[in-house]
Each structure stands twice: as C-alpha cells, then as structure tokens.
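Chemist: What would the 3D arrangement of this be:
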Amino acid sequence: MALPQQVRVKLSSEAAEYVALTPVVVQDLPFAELMQHVATASGTDATRVREILKRGTLVSGASRFRWEGWVCDEADAEAAVALLPKPEPRRRLDAACCRKATLASATSRIDVPREAAEPRRFLRRRSFWQCLLEASGEARYLTYSYRDRADHYRVELSAEACEQLKKDTDLLKFDGLKQQIRMREFDHIHWVVGREAVKD
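Modeler: Have a look, this model is predicted:
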C-alpha cells in the first residue's frame, strides 16, 4: 500500500507516576513526523521499520504512540526511511540554528541551553552565548540525531579559551550554571544545531 500522508495516533505518557492519570490524546500525525519517532526508538533499518509499522506501537522518550498497524512491503519501508533527514557531514555550523551548547571533557558535561545563556545582563553589551560562539573555531561535524532532530558538532577548545569562558560566566544570570562552569574542567564544546533558525 502507498504510504499515508497522516496517521491517526493515540498518544499517552510512559512516565510511571502518570500511568493512571494521563488521558490518551488522539491526533493526526504527519507520517514523516511519526517516522522521526520510529527512528529515535529503533534506528533506520527498513526491516525494523516494517515491524514497527505493522505492530502499531512504539515508545519514544516519555510518550507511547499507538495506531492501527499495517503491512507495508520492502519498497514502501525503504521509501519511509528515505523521508528521514540524513547526516550531512559537509553542513556547516549555523549560529542562528544553535539550540544548546555542552561544555565537556572525558569526565564532565555542563549543558548550556540557549535560553539560559543568550539573555544579556543589565548594562552588558554581550551575552555568554555570544562568548561561546566566538570561542568556537573550526567545528567538526559528528552526526544527525533523530532524538534531538538536530545535527551535532564538536569544537575543540584551547586551555586559554576555557579559562576565558570561565571568566565570561559573569555574563550569566544563573548562579548555579555559573558555578558549574567555573568549578569543572572542559576541553570542547558539543553543539546541538537544528536545521531551522531558532525563533526569538
């Protein structure tokens, strides 16, 4: 059968504390969006995709999706996989699309969401987010994440750049995040970058 444009799904929470309380929501989901959840849960193998579409249920994150399953042939399964975004190693890091930076090392990770680092403090011309972007030299493409629906990049940092970012934490509004960055060690930035510009 031809691939549907939309699939009617029943959506419920898998969070243990809400099992008995969360109502089931019924909605028409674009098939391409359902495929993103399929890829998040089980990857992009066409045989596995066929099994999930036939079974009519999957868990993605904290949500369970259920729909009336159907049998699709191998060609349709491959066409479904073809709808998914693919890694693009030649894709350059676009600052306007950056959602989150993680200051990291082999033993440490400090997540820095854009909404926490982008606001400027009173009478300051720059934000910590700008400092992160300015510290990011050559970015190495890593992969595309179906869970994040974003491309991932890595930027190596010199010792001097790390120390400067610790000083730049004065630009942050959140004391907890400020202290984490100052007290922990990191040697690179891991960027999560969508394929559309972040809306203000």
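
Chemist: all contacts plus neighbour counts: C-alpha atoms, from now on.
Modeler: Noted.

Chemist: so where do the helices sit in this protein?
Modeler: In the chain, the helices defined using DSSP state H lie at 31-42, 46-55, 74-82, 114-117, 128-135, 159-168, 175-183.

Chemist: For the fifth one, buried residues please.
Modeler: Read it as helix 128-135. 128-129, 131-132, 135 (16 or more other CA atoms under 10 Å).

Chemist: what residue lies at the spatial centre of this protein?
Modeler: Compute the mean C-alpha point of the chain, and by CA atoms, centre = their mean the closest residue is Asp148, 1.9 Å away.

Chemist: Look up how far Leu3 lies from it.
Modeler: Distance of Asp148 to Leu3, computed by CA to CA, to the nearest Å: 25 Å.

Chemist: same thing with Asp168?
Modeler: If you go by CA to CA, the gap between Asp168 and Leu3 works out to 51 Å.

Chemist: More neighbours: which of those two?
Modeler: More crowded of Asp168 and Leu3, by other CA atoms under 10 Å: Asp168, with 19 against 13.

Chemist: Now show me the structure for the sequence below, then we'll compare the two:
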Amino acid sequence: MALPPTLRVKLSSEAAGAIAITPVVSQDLALSELLQVLLAAAGYDVARVRDLLERGSVVNGATRYRWQGFQAEESDLAAALAQFPRSDPSLLFNAAKCTRAVLRGRAARVELTAQTAGRRRILRRRSYWDALLAECAAPEYREYSYRERADLFVASLDAGRAARLREAAKLLAYSALEQQIRCGAFDHVELWARR
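Modeler: Below you'll find the model as predicted:
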C-alpha cells in the first residue's frame, strides 16, 4: 500500500496529574510530520517505525497520537524516511549553528540558549556564550536527535576549563543563572547544533 500524504490523527494529553478530562483534538497531519514524531520515539529504524504505523498509536512527551493503523511497504517507508537527517560522526562542530548548551555534572544541570547566554552585560565586550564556545572548541560528535532536531556534541571539562566557565559566569546578564553556574560542579557540556 502506498503511503498516504496526510493522516487524520487524534491528539490527547497524557500528562500525569489529578483526574482531569482533556479534549481529544482531531487534525490532518502530513505524513512527514507524523514520521518526525515516530523517529523521535523509535529512532531511525525502518522496522520499528513501520510497526508503529501499523499499531496506529505513539506517545511523544505528554501527547498521545492515534490514527487508523496501516501496513506500509518497507521500500516506500525507507524512501519517505530518507528525507530526514541521520547521525553523521564525520560532522564537524559549527559554533554558528549551535543553539543550546547544557552544562552537566553529577548533581548539576544548567541549560542555556544561545540567546540567553549571548546577552552581554553593560560595558562588556564578551558574552558568556562566547566564553563557553571558546572552552568547548572541539567537542566530540554523539548523535542526531529527532526529538531535538539537532546534532548533539559533547565536550569534556577538566578542572581548569570548568573553573574558567564558573568564573566567566559574571558575564551573564541574569544573576540567578550566574549563581547556578558558579555553584555547579560540571564535568561536560552538551552542545546542540541545528543542521
């Protein structure tokens, strides 16, 4: 059976909490949008995506997607999935495409967007984002995330680099964020770069 260009999908909330009645929303979803959701759940695995299409249901985050399940030819599905990016270990880090960084340690996690960390304090020439990218100049490629729609790069931090990042926190325009970074013990940074 050829793949349909659009599917009627029912969306409902799977958020945990007290007993609540949430509306079920029906909408026509392009096949490419549904495949993006399925890739986030199953990864780039044609057999698993095919199985999910046949089942007609998947949960992504706090949303359940339901549709009339159907059998897809493996060759048609492989051709449809070919439009999506795949992990590419040969990819080099491009700081200009980096949109988000997550400083991580055993008990610490601080998430920064390029926009937030890129704001400069008055009379400062550099931003915290500049300092962060300078310390993480050659991160290691990990994978492409369909959920984030970005490539993940990881830079390990030795004690000296972690200390320089804590010291550079004074460049941040937000004092609460500065305090979180100064108090954190970070051992690596995750860098997310769009393609």
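
Chemist: what TM-score do we get after superposing?
Modeler: Once superposed, the chains reach a TM-score of 0.87 (TM-score structural alignment, normalised by the length of the second structure), with 195 aligned residues with a CA RMSD of 2.2 Å.

Chemist: tell me which of the buried residues of helix 128-135 of the first structure is nearest to Thr57 of the first structure?
Modeler: Trp129 (39.7 Å; CA to CA).

Chemist: List the buried residues for stretch 20-33 of the second structure?
Modeler: Neighbour-count burial for stretch 20-33 of the second structure [16+ other CA under 10 Å]: 29, 31.

Chemist: actually stretch 36-48 of the second structure, not the one I typed
Modeler: 36-44, 46.

Chemist: next one: stretch 179-186 of the first structure
Modeler: Those would be 181, 185-186, for stretch 179-186 of the first structure by 16+ other CA under 10 Å.

Chemist: before we move on, the earlier item: please identify which of the helices of the first structure is closest to Leu103 of the first structure.
Modeler: Nearest of the helices of the first structure (CA to CA): helix 175-183, 7.9 Å.

Chemist: Let me know the angle separating that closest one from helix 159-168.
Modeler: Here the directions of helix 175-183 of the first structure and helix 159-168 differ by 150 degrees (axes from the mean of the first three to the mean of the last three CA atoms, to 10 degrees).

Chemist: average gap between helix 175-183 of the first structure and the second structure?
Modeler: Mean deviation of helix 175-183 of the first structure relative to the second structure after superposition (mean CA distance after the TM-score superposition for the first structure): 1.8 Å.

Chemist: Which strands or helices does that helix pack on?
Modeler: strand 109-113, helix 159-168 (3 or more CA pairs under 8 Å, 6 or more residues apart in numbering; DSSP states H and E).

Chemist: now the longest one and helix 128-135, what's the angle there?
Modeler: What it means is helix 159-168 of the first structure. With the same axes, to 10 degrees defining the directions, helix 159-168 of the first structure sits at 170 degrees from helix 128-135.

Chemist: Likewise for the first one?
Modeler: Strand 109-113 of the first structure and helix 128-135 meet at an angle of 120 degrees, taking the same axes, to 10 degrees as the criterion.

Chemist: Give me the buried positions along strand 109-113 of the first structure.
Modeler: 109-112.

Chemist: Cheers, nothing more for now.
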